[in-house]
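J.: Requesting a structural model of the entry that follows:
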Amino acid sequence: MFEYLPELMKGLHTSLTLTVASLIVALILALILPSS
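T.: Next comes the predicted model:
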């Protein structure tokens, strides 16, 4: 089981990074679009 842990953590970190990045993009778009 434990030999899969590094790959699992890497995949979790990647998906978490993508989630945070998409949230930031959505926030920026929400700030930009109403003003334009």
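
J.: Going by C-alpha atoms from here, please, whenever you check contacts or count neighbours.
T.: Fine.

J.: hey, where'd the strands end up in this structure?
T.: Using DSSP state E, no strands are assigned anywhere in the chain.

J.: what about the helices in it?
T.: 5-32 (DSSP state H).

J.: Here is the second sequence; please produce its structure so I can put it next to the first one:
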Amino acid sequence: MDVTEKVDLVSRPPTEEVVTQEELLELFKTNSKPKHYIG
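T.: Here you go, the predicted model:
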């Protein structure tokens, strides 16, 4: 899965915007499997 596909999946509703699209792109370019926290 390429970076664009990952960003599209993460951006689908229902999401809360925490980072910008540019930050999300950079995150996936530098870290293929970033960690997340829900809570």
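
J.: Just give the TM-score of the two.
T.: The TM-score (TM-score structural alignment, normalised by the length of structure 1) is 0.34; 16 aligned residues with a Cα RMSD of 1.9 Å.

J.: Could you check what's spatially nearest to Lys6 of structure 2, not counting adjacent residues?
T.: The shortest distance from Lys6 of structure 2 to any non-neighbouring residue, by Cα to Cα, 6 or more residues apart in numbering, is to Phe28 (7.7 Å).

J.: In this structure the one you found contacts Glu5, no?
T.: No. Using Cα atoms under 8 Å, Phe28 of structure 2 makes no contact with Glu5, being 10.3 Å away.

J.: Just want to know which of these two has more residues nearby.
T.: Neighbour count, other Cα atoms under 10 Å: between Phe28 of structure 2 and Glu5, Phe28 has more, with 16 against 10.

J.: which secondary structure element contains that one?
T.: helix 21-30 (DSSP states H and E).

J.: Who are the packing partners of that helix?
T.: Counting by 3 or more Cα pairs under 8 Å, 6 or more residues apart in numbering; DSSP states H and E, the packing neighbours recorded for helix 21-30 of structure 2 are helix 3-10.

J.: between the helix it packs on and helix 21-30, how big is the angle?
T.: Between helix 3-10 of structure 2 and helix 21-30, the angle comes out at 120 degrees (axes from the mean of the first three to the mean of the last three Cα atoms, to 10 degrees).

J.: what's helix 3-10 of structure 2 packed up against?
T.: Using 3+ Cα pairs under 8 Å, 6+ apart: helix 3-10 of structure 2 touches helix 21-30.

J.: Can you give me the buried ones in the helix it packs on?
T.: Buried residues in helix 21-30 of structure 2, counted by 16 or more other Cα atoms under 10 Å: Leu24, Leu25, Leu27, Phe28.
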